[in-house]
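> with the sequence up front, the predicted model follows.
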Amino acid sequence: MDTEAQHTERDRSSTPADGVEEEGSRSARRYGGRRRSPMSLRTAGVIGGACAVFVLLLSHFVVQPFQIPSSSMEPTLQVGDRVLVNKLAYRFGAEPRRGDVIVFDGTGSFVPEGVTENPVSSVVREGLAALGLAEPAETDFVKRVVGVGGDRVVCCDKGGRVEVNGVPVDERYLHPDGGPSEVAFDIVVPEATLWVMGDHRSNSRDSRDHLGQPGGGMVPVDMVVGRADWIGWPVGRWSGIEPTGAFSGVPDAPPGGAHG
């Protein structure tokens, strides 16, 4: 009896009191005897860097967020909106059309040549702007195309409307504060350039403000960054920027440009 009792005590001592080691053994067998280790800081850094490079490349070549800094495009675009600019829209032979909302570099047309920014702050701002976290450069603008190469654009007709190639345009996208333009003009758009205006005409510095300057307020087509196609932020304004049919009745300009 004593011998049997001793064997029983030894058996009990070989079994863990709380079962922790036994459970650990089963877990080790379940995962092949190896325990998973947390991701190292180096691995996390590499993954984060790769994601950042991907986002920057995507922003540079395909779609770029662009923060709206002013009310010049209201009601279509509000201050603080982040629009997504389609950089492929005009890459394969297509050109901006009347009614498109575009982002362009205004250097040489809206902004004098030679305007520079501190190199360090420029790099930081460009990186943040590429993610839509900072306002664009002082040379970047968002406006609507009203006239393309060869068009004659006149304001205003007897009804107070803008005319393109002799056809009045019903611009329903305009801000109700003011009309199509308080500034009278009659211009012919040179080839490979654009005449652009904001939707909030009484609060927009656009082609009209540069009529007497070199270039006459025309934006070269090759300075266009892309077409604003979507509003990506804030969440409550998620939507596409719908094309307008305002220019559907405007005929193409005759060879050599439209004339009165």
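Yep, it's here.

> from here on, just use CA atoms for contacts and neighbour counts.
Will do.

> now Ser121, what's its secondary structure?
helix (DSSP: H, G, I helix; E, B strand; the rest coil).

> distance of it from Gly127?
10 Å (CA to CA, to the nearest Å).

> which one's more surrounded, those two?
Neighbours per residue (other CA atoms under 10 Å) separate Ser121 from Gly127, with Gly127 holding more: 15 against 10.

> are we agreed that the more buried one is in a strand?
No: under three-state DSSP, Gly127 sits outside any strand and is assigned helix.

> could you pull up the residues touching it?
Leu56 (CA atoms under 8 Å, 6 or more residues apart in numbering).

> ok, now with 10 Å
56, 59, 121, 133-134 (CA atoms under 10 Å, 6 or more residues apart in numbering).

> and Arg35, by the same measure?
27-28.

> repeat that for Pro180.
Counting by CA under 10 Å, 6+ apart, Pro180 has contacts 155-156, 160-162, 169-171, 174, 197-202.

> any quick PyMOL command for the buried ones out of those residues?
Typed into PyMOL, the line below selects the buried ones among the contacts of Pro180, using 16 or more other CA atoms under 10 Å:
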select buried, resi 155+156+161+162+169+171+174+197+198+199+200+201+202
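
> okay, pairing it with this:
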Amino acid sequence: MGDVAVDARSEHDGPEGGSASSDRPGTRTKKKQRPFWKELPILIGVALLLALLIKTFLVQAFSIPSDSMQNTLQRGDRVLVDKLTPWFGSEPERGEVIVFHDPSDWLKYEPTPQPNAAQKVLSFIGLMPSAEEKDLIKRVIGVGGDTVECKGTGPVKVNGKALVEPYVFAGNTACSAEEKGQFKIKVPKGHLWVMGDHRQNSADSRFHRDSPGGGMVPVDSVVGRAVVVAWPIDRWSTLPVADTFDQKGINTVAATAPGALALTGAVPLVWLRRRSRAGA
């Protein structure tokens, strides 16, 4: 009887004598990592996309080009502006420092910087303040329905309440004695009255009362609230609202709002009750 041919290869060997462990159930093959230089463009693309989304919906950097907000803000400061809150229907409040689009050619005589290509790209994705957009930064003094008044050198009054303004530039008076600095106005609904902290060096709502809109800033023109001075490092600080804007009686709407809200909620309940009785 002839001998039985025996395959001398181990049961762990593959058809060609190599290891067959990768073919066995429950085993894994180690995938070869892609070189870092191939991953880098993807990482950069994701980073740029995230930066663009953050700039569009969350936070944007702005540069301070003038002295109109001294000493709160200095020329050359970089501030971060909260753009998310307005998406939830929140409107600017008294005392907030806001960035807004030029409402009616306030900056028509101001030169517009010409950035280079790199600056345009960086400002587009929000890594650098925009140099082309004509935006302004001021403090909200009055909101829709408020009566704002300046008489003599001040103080500024909102709805008859005098403001204590510790942020006003040292040596300035709260109101300017010149003609345009003397006023008593009522802010229309959906608009804001804004003033710079450097009162004697700020072309704000006071000085645009003869312009279309009467110096008011439409709420729709607001980019967002400036919340932090981010640069230079030694100037890092938050931009809080002064306590004077919380004083009792300054808000003429607050006293009637709860009643109006209760009435609004009661109407549908009464209607449903009457309907159920009619169907009985």
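Structure received. All of these numbers come straight from a predicted model, not from anything done at the bench.

> can you pull the TM-score for these?
Superposed pair, TM-score by TM-score structural alignment, normalised by the length of the first structure: 0.74. Supporting alignment: 220 aligned residues with a CA RMSD of 3.2 Å.

> all the strands of the stretch 1-150 of the first structure, residue numbers only.
Counting by DSSP state E, counting those that start in this stretch, one finds strands in the stretch 1-150 of the first structure at the ranges 63-67, 82-86, 101-105, 140-147.

> of the ones you listed, which is nearest Glu242 of the first structure?
Ranking the strands of the stretch 1-150 of the first structure by proximity to Glu242 of the first structure (CA to CA) places strand 101-105 first, at 9.7 Å.

> got the contact list for the closest one?
66, 73, 76, 83, 85-87, 96, 111, 137-146, 196-199, 219-229, 241-244.

> go again with 8 Å.
Residues contacting strand 101-105 of the first structure (CA under 8 Å, 6+ apart): 85, 96, 139-145, 223-229.

> go on, stretch 242-250 of the first structure?
Contacts of stretch 242-250 of the first structure (CA under 8 Å, 6+ apart): 98-100, 164-165, 167, 169-172, 229.

> what is the end-to-end distance of that stretch?
19 Å.

> and if you look at stretch 166-186 of the first structure?
Distance across stretch 166-186 of the first structure, first residue to last, is 11 Å (CA to CA).

> check stretch 155-166 of the first structure too.
11 Å.

> all helices for the second structure, in order.
36-57, 117-124, 257-279 (DSSP state H).

> so which of the ones you listed is nearest Val187 of the second structure?
helix 257-279 (18.6 Å).

> just checking, what packs against the closest one?
In this structure, helix 257-279 of the second structure packs against no helix or strand, with contacts taken as 3 or more CA pairs under 8 Å, 6 or more residues apart in numbering; DSSP states H and E.

> tell me which residues in it are buried?
So helix 257-279 of the second structure, judged by 16+ other CA under 10 Å, has zero buried residues.

> same question for stretch 98-111 of the first structure.
Buried, per 16+ other CA under 10 Å, within stretch 98-111 of the first structure: 98-110.

> need the residues you listed in a markdown table (columns: distance to Ile47 of the first structure).
Listed next are these as a markdown table, based on distance: CA to CA, whole Å:
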| residue | distance to Ile47 of the first structure |
| --- | --- |
| Arg98 | 43 |
| Gly99 | 41 |
| Asp100 | 38 |
| Val101 | 36 |
| Ile102 | 34 |
| Val103 | 32 |
| Phe104 | 33 |
| Asp105 | 33 |
| Gly106 | 36 |
| Thr107 | 37 |
| Gly108 | 40 |
| Ser109 | 42 |
| Phe110 | 41 |
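
> that older thread, switch the helices of the second structure over to JSON lines; also include distance to Asn172 of the second structure.
Listed next are those as JSON lines, based on distance: least, CA to CA, whole Å:
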{"stretch": "helix 36-57", "distance to Asn172 of the second structure": "35"}
{"stretch": "helix 117-124", "distance to Asn172 of the second structure": "35"}
{"stretch": "helix 257-279", "distance to Asn172 of the second structure": "37"}
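
> among those helices, which is nearest Phe88 of the second structure?
Using CA to CA, those put helix 36-57 closest to Phe88 of the second structure, at 11.3 Å.

> so which of the buried residues of stretch 98-111 of the first structure is the closest to Thr8 of the first structure?
Val103 (85.1 Å).

> tell me which residue of the second structure lines up with the closest one.
Aligned by TM-score structural alignment, Val103 of the first structure pairs with Val99 of the second structure.

> swap in Pro176 of the first structure?
Per TM-score structural alignment, Pro176 of the first structure is aligned with Ala170.
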